[in-house]
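[1] Sharing a model that was predicted from the sequence below.
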Amino acid sequence: MQGFQNHFLIAMPSLDDPMFKRSVTYLCEHNEEGAMGIVVNHPMNVSLAELLEQLEISYDAKSPAAQAKVVAGGPVQHDRGFVLHTAKPGYHSSLQLENGLMVTTSKDILQDLTTEQAPEKFLLALGYAGWTAGQLEQEIADNSWLVIPADNRIIFDLSHAEKWQKATASIGIQPWQLTGEAGHA
């Protein structure tokens, strides 16, 4: 089986689940057991500083990172933090991904995010998206998702509002060209 790890799932217009509508999901893992991804473009109404304050973790309020919005990473474990970031080893619980990325779930990274010790680029998500064996493949067959290779610039360098359109445009498709109708030859 060829997995879609290190790919984006771009929600098709027909996908109207509020958690995934117009979403771009970075797939961290995909194998015969299922898939795990993080929605990278659904900002929550909470900043990194507010979250760190709630967790009683000290931070630098003057750091631009302090004002970054936390994203809703998906419906699974939405009370747990997942930091998708450029490679920076040394945290207690990190998973090395492809394309120079890591995902860290341990609290020790949170203390660094507003300091010079922070990874060069990062995105803090609460929760993740998960699929059981065969579920994602069926959703793709049902025309719920467009699958494209991931691009770190889309994850980290664009505003959340731009990510869905730029991801579709990266393969030469304008959002108005997408249809909710599935075609089968």
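    Sure thing, it's come through. Numbering: from 1, shown residues only.
[2] From now on I want contacts and neighbour counts done on CA atoms only, so please keep to that.
    OK.
[3] Distance-wise, check Glu98 relative to Leu27.
    Distance, Glu98 to Leu27, using Cα to Cα, to the nearest Å: 10 Å.
[4] Between the two, which is the more surrounded one?
    Comparing Glu98 with Leu27 by other Cα atoms under 10 Å, the one with more neighbours is Leu27, at 25 against 14.
[5] That one contacts Gln5, correct?
    Yes - the pair Leu27 and Gln5 passes the contact test of Cα atoms under 8 Å, sitting 5.2 Å apart.
[6] Overlap in contacts, Glu98 and Leu27.
    Common neighbours of Glu98 and Leu27, using Cα atoms under 8 Å, 6 or more residues apart in numbering, are 5-6.
[7] what about the helices in the protein?
    48-54, 135-141, 152-156, 160-169 (DSSP state H).
[8] Give me the distance from the shortest one to the chain's centre.
    In terms of Cα atoms, centre = their mean, to the nearest Å, the centre of helix 152-156 is set 10 Å apart from its chain centre.
[9] could you say what helices and strands it packs with?
    strand 122-132, helix 160-169 (3 or more Cα pairs under 8 Å, 6 or more residues apart in numbering; DSSP states H and E).
[10] got JSON lines for these, with mean neighbour count too?
    Listed next are the helices and strands packed on helix 152-156 as JSON lines, based on neighbours: other Cα atoms under 10 Å:
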{"stretch": "strand 122-132", "mean neighbour count": "21"}
{"stretch": "helix 160-169", "mean neighbour count": "18"}
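[11] Same list, those, but as a markdown table with distance to Thr179 please.
    Converted to a markdown table, the helices and strands packed on helix 152-156 look like this (distance: least, Cα to Cα, whole Å):
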| stretch | distance to Thr179 |
| --- | --- |
| strand 122-132 | 23 |
| helix 160-169 | 13 |
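[12] Tell me which of those lies nearest to Trp145.
    Trp145 sits nearest to helix 160-169 of all the helices and strands packed on helix 152-156, at 11.2 Å, using Cα to Cα.
[13] which outside residues touch that closest one?
    If you take Cα under 8 Å, 6+ apart as the criterion, helix 160-169 is touched by 10, 22-24, 40-43, 154-155, 174-175.
[14] also this one, for the comparison:
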Amino acid sequence: MINKSPPKTNKFNNYSKLFTYPLFGAVVLLLGLGNSVSSAGEALTSNTIKANYSQVGYFQPLDNSVKNESLKSGTFLVAKPGLRGGNFEKAVILLVQHQEEGSWGVIINQPTVIPISRALPSIEVLQEFSDPLFFGGPVSQNEMVILIRSSHEIAGAQNLFGDLYISGDVETLNPVLQTVTSRTVFRAYAGSANWAPGQLQAEVDSGNWWVVNADVRDIFDKLPSNIWSDMAGVTEQQRWVKAPADEGFKLVTYSH
């Protein structure tokens, strides 16, 4: 991963406020949660119920072209079990943009202990919401990305696929939140995950990520602590086959 801003030439350049809304001061330091939003996310995750995933069987890796979907906007990057340490262990990332100029997305399964109302105290409509601010990635953590589920077009937001919209302008939430109180309508993320040209494809080819089609229900309807284990279970199951008898048996166990 690289510490650089999302590529300048992207589909969101038409929105002047996109990805420039500042978070509330040093909100993490004010809450005594350490030096980054990431540490807050780890603190919350450790206090949530995690789904257990365990499989035993014969393992024979398939070709990457069979396992993975093509890298494109609207796919999930699911960290493989071997990707250890840092912000991306057991991460599920919604890929927002994948172009020659680079790629970027947001981690969808790392909530922090910071309420969105505390992070953005000046946004009155958010003060009744207890939803957490999510850690979106290590780049530009003072900027916000908002995912919204809506059956109709949202002014100032870009449609990614189906009923999923993305924006960096908090004001787009005002009309959405006037009539609803469900947390399944939006998620707010501080920061993003970015790759230089060719870097993400190299990471996929090296076996760091599964690439699967994104489903809006994984973002809004599941407990964040269950997203990775549920998705890793599905994708790993596709890779379990019985090895031919003349190759012998290879017993592999994954427990997460």
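    Sure, I can see it. All of these numbers come straight from a predicted model, not from anything done at the bench.
[15] if we can go back for a sec, so which of the helices and strands packed on helix 152-156 of the first structure is nearest Ile148 of the first structure?
    helix 160-169 (8.2 Å).
[16] these two touch, right, Thr179 of the first structure and Leu15?
    No - Thr179 of the first structure is beyond contact range of Leu15, at 10.6 Å (criterion: Cα under 8 Å).
[17] want to try a markdown table for the helices of the first structure, with distance to Glu33 of the first structure as columns?
    As requested, those are exported to a markdown table (distance: least, Cα to Cα, whole Å):
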| stretch | distance to Glu33 of the first structure |
| --- | --- |
| helix 48-54 | 32 |
| helix 135-141 | 10 |
| helix 152-156 | 25 |
| helix 160-169 | 27 |
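[18] With Gly81 of the first structure as the reference, name the closest of those.
    With Cα to Cα, the closest approach to Gly81 of the first structure among the helices of the first structure belongs to helix 48-54: 10.1 Å.
[19] List of residues touching the closest one?
    Here helix 48-54 of the first structure makes contact (Cα under 8 Å, 6+ apart) with 58-59, 61, 65-70, 110, 124.
[20] Strands of the first structure, start to end?
    With DSSP state E as the criterion, the first structure has strands at 7-11, 24-31, 34-39, 43-47, 69-72, 76-86, 94-96, 101-104, 122-132, 145-149.
[21] Take those strands and lay them out in CSV including distance to Ala169 of the first structure.
    What follows is the strands of the first structure, written out as CSV (distance: least, Cα to Cα, whole Å):
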stretch, distance to Ala169 of the first structure
strand 7-11, 11
strand 24-31, 13
strand 34-39, 18
strand 43-47, 21
strand 69-72, 22
strand 76-86, 23
strand 94-96, 28
strand 101-104, 23
strand 122-132, 22
strand 145-149, 11
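[22] and Glu139 of the first structure, which of those is closest to it?
    That would be, of the strands of the first structure and by Cα to Cα, strand 145-149, which comes in at 6.8 Å.
[23] okay, and the closest one goes to which residues in the second structure?
    With TM-score structural alignment applied, strand 145-149 of the first structure matches the range 209-213 in the second structure.
[24] burial count for the aligned partner of Leu15 of the first structure in the second structure?
    Residue pairing (TM-score structural alignment): Leu15 of the first structure is matched to Leu83 of the second structure. Leu83 of the second structure has 14 neighbouring residues, counting by other Cα under 10 Å.
[25] residues contacting Leu83 of the second structure?
    89-90, 208.
[26] Buried ones only from the residues you listed, please, as a ChimeraX command.
    The ChimeraX selection below is limited to those of the contacts of Leu83 of the second structure classed as buried (16 or more other Cα atoms under 10 Å):
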select :90,208
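[27] got TSV for the contacts of Leu83 of the second structure, with distance to Gly156 of the second structure too?
    Converted to TSV, the contacts of Leu83 of the second structure look like this (distance: Cα to Cα, whole Å):
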residue	distance to Gly156 of the second structure
Glu89	33
Lys90	32
Asn208	34
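[28] Which one of the contacts of Leu83 of the second structure is nearest to Ser38 of the second structure?
    When the contacts of Leu83 of the second structure are compared against Ser38 of the second structure (criterion: Cα to Cα), the nearest one is Glu89, at 12.0 Å.
[29] Out of the helices of the first structure, flag the one nearest Ala35 of the first structure.
    Here helix 135-141 is closest among those (Cα to Cα), at 7.1 Å.
[30] Output the contacting helices and strands for the closest one.
    strand 34-39.
[31] What range does the strand it packs on cover in the second structure?
    Taking TM-score structural alignment, strand 34-39 of the first structure hits residues 102-107 over in the second structure.
[32] Report the mean deviation for that stretch after fitting onto the first structure.
    Mean deviation of stretch 102-107 of the second structure relative to the first structure after superposition (mean Cα distance after the TM-score superposition for the first structure): 1.0 Å.
[33] List the buried residues for that stretch?
    Under 16+ other Cα under 10 Å, the buried positions of stretch 102-107 of the second structure are 102-107.
[34] Let me know the closest of the residues you listed to Ala196 of the second structure.
    Gly102 (4.8 Å).
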